[in-house]
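# Take this sequence and fold it.
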Amino acid sequence: LSYTNPWKKENSFIFNMPTLERKLLGGEDKYRILCKLQEGAHGTVYLAEDIHSQQRVAIKQISTSSKASRQAFLKEVEIATAVSPHDCIITTMDTTCSVGIGSIVMPLIPHDLVDWLPSKRHTRRSLCKFFFQICQAIGHLHSLRIAHLDIKLENILVDSLGNALLCDFGSAHYFDDSLEHPVGTVLYWSPEKAQDTNFDKAAADVWSLGILFYVLLTKSYPCVGTTEDEVINTLKNGKLSFHALESSKCSAAAKNLIHSMLQIQPSQRATIADVLRDPFFAQL
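Predicted coordinates for the structure are as follows:
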């Protein structure tokens, strides 16, 4: 099995595309769009250039044509700004807004884990380092009473020094926010998230971290199913398969950490503070 989400369209970052017709972002004569890099549920990311400094950046453009989409954009900007700066989180450099389009400007980071992992040779130690860095990022969010709610390989970037950076706050919410509909990616949903929109957001993030670590170490998912509906039913029934983990050469400490994060009952699940204090990380 590969690292890729089985339902994810192949849309890796591409830098060899011909430059599109030059246009200015938001009419503010500040950034020039060069080409599309990636399209997702919460917006489209473009390669762009600062007109004055010629610095290349990534710009996420989000539709703000409706009241709901404008509110979603403002929430994402508020949260992305609140959590930055942090060593393990993508920096928000600038934000702009024009008629019907909101934009978030970020450093240009060429790879996410989906396209970076298969192209490199890794040790378990390096994968565990990535995971610990993302745990640090989530610990920072939770200290601000913010949940990411869409932790996955695609939302983790790798910089030129080989460090992991958490990105994309389009699904993020404050702990006290109410949710009208489920957010995030089904393969990383917790069982309670699959059943109700009223769930412990911090505990759901820890579950997603458990899935992430499982995937990093085994290249497979513990949620059995070939469609989203099948995976949701697996989650609702609490019938995960840990065969790939148990048959792997992972240490007992790594297995115990994963099991602590993938407890079916949220009240029995490790918190992010528990995860960061886990003895497993002492060996890194």
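
# okay, CA-based contacts and neighbour counts for the rest of this
Fine.

# number of nearby residues for Thr44?
Neighbours of Thr44 under the rule other C-alpha atoms under 10 Å: 16.

# Another sequence for comparison is provided below:
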Amino acid sequence: MTIYAEELGRGRFGVVYRCYSAAAADSDSFACKSIYKHSISSDSTDRRCLDTEPKILHLLSGCANILRLHDVYEDDDYLHLVTDLCDGGDLFDRVSSGARFSEPDAAVILKQLMTAIAFCHRLGVAHRDIKPDNVLFDSQGRLKLADFGSAEFFGVSEMNGVVGTPYYVAPEVLRGSNYNEKVDVWSAGVILYIMLAGVPPFFGDGPAETFEAVLRANLRFPPKIFRSVSAEAKDLLRKMICRDVSRRLSAEQILRHPWITSGGQTSSMAD
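This next block holds a predicted model:
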């Protein structure tokens, strides 16, 4: 039996509450997303995502850096998803001010994010909407990748369909072609760029201009901003935000990159 304690936020289709189990011996809190089913038509993409997300979260429950689904309850009106409580905020809160991260701090976050993404990819799941809003932190500061509503299984065939968020979406998604799981690597690379620069690599006045900038994929490192950023960090950015998918690193390769393995502790300066 799950008892609601307080409302934490509202989305398009439901409300997120802090909750706890009345039957549990301890007083650990959880989050419960309560989704009003009648607001979603049975033949819509949103309905398919609603059906798929719990299955994917169950599959991914073995990774400490992925939001864990503890239980699912359903009644005539609502679907309730009980997950980890992440009361340490999200990455969007940390980057929205435009403040720049030190390389060691950025490396700690990226390593946890890529650990989550690599775990997904090993199990044949692409997240497809990697962005700061979906990168949460628990009370101990541990990263939890969340919101698998756009996730898709891959392996037998390539994926298609335009999903994602303007600043972070990979160019091959916008081109309307088939694509693979490396769209998540591109999005994570954009997050790394924002952490180090305080601004996104591709942007415009509105979504249409931003999409055009993403399609051009003209990656730049303005000297005024990147003067103090190491060559190793820039090398990793080039290999993540790479228009040629065949040359873009995989999630596993990123975890072995020198900038990650050194924890961002580099002595070289921007070239």
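
# Fetch the TM-score of the aligned pair.
After superposition, the two chains reach a TM-score (TM-score structural alignment, normalised by the length of structure 2) of 0.83; 253 aligned residues with a C-alpha RMSD of 2.5 Å.

# how about the helices in structure 1?
Assigned by DSSP state H, structure 1 shows helices spanning 67-82, 113-116, 124-143, 191-195, 201-218, 228-237, 243-246, 252-261, 272-277.

# what's the average distance of the second one to structure 2?
Between helix 113-116 of structure 1 and its aligned partner residues in structure 2, the average distance after superposition works out to 2.7 Å, using mean C-alpha distance after the TM-score superposition for structure 1.

# Which neighbouring elements make contact with that helix?
Applying 3 or more C-alpha pairs under 8 Å, 6 or more residues apart in numbering; DSSP states H and E, one finds that helix 113-116 of structure 1 contacts strand 156-158.

# could the helices of structure 1 go into CSV alongside distance to Thr44 of structure 1?
Formatted as CSV, the helices of structure 1 follow (distance: least, C-alpha to C-alpha, whole Å):
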stretch, distance to Thr44 of structure 1
helix 67-82, 13
helix 113-116, 17
helix 124-143, 23
helix 191-195, 26
helix 201-218, 24
helix 228-237, 23
helix 243-246, 35
helix 252-261, 32
helix 272-277, 30
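
# Quick check: which of these is nearest to Asn163 of structure 1?
Nearest to Asn163 of structure 1 among the helices of structure 1 is helix 124-143 (6.8 Å), distances taken as C-alpha to C-alpha.

# Phe213 of structure 1 pairs with which position in structure 2?
Using TM-score structural alignment as the criterion, Phe213 of structure 1 maps onto Leu192 of structure 2.

# for its match, what are its contacts?
Shown in contact with Leu192 of structure 2 (C-alpha atoms under 8 Å, 6 or more residues apart in numbering): Ala106, Leu110, Leu237.

# Tell me, of the residues you listed, which are also contacts in structure 1.
Contacts conserved in structure 1 for the contacts of Leu192 of structure 2, using both residues aligned by TM-score structural alignment, their matches' C-alpha atoms under 8 Å: Leu110, Leu237.

# need the contacts of Leu192 of structure 2 in a markdown table with neighbour count and distance to Pro132 of structure 2, can you?
Converted to a markdown table, those look like this (neighbours: other C-alpha atoms under 10 Å; distance: C-alpha to C-alpha, whole Å):
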| residue | neighbour count | distance to Pro132 of structure 2 |
| --- | --- | --- |
| Ala106 | 21 | 13 |
| Leu110 | 22 | 11 |
| Leu237 | 21 | 17 |
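
# how about stretch 115-122 of structure 2, which residues of structure 1 does it hit?
With TM-score structural alignment as the criterion, stretch 115-122 of structure 2 aligns to 136-143.

# Distance-wise, check the counterpart of Gln140 of structure 2 in structure 1 relative to His111 of structure 1.
In structure 1, the residue matched to Gln140 of structure 2 (TM-score structural alignment) is Leu161. Taking C-alpha to C-alpha, to the nearest Å as the criterion, Leu161 of structure 1 is separated from His111 of structure 1 by 12 Å.

# Compare neighbour counts for those two and give me the winner.
Neighbours around Leu161 of structure 1 and His111, counted as other C-alpha under 10 Å, are more numerous at His111. The numbers are 18 against 6.
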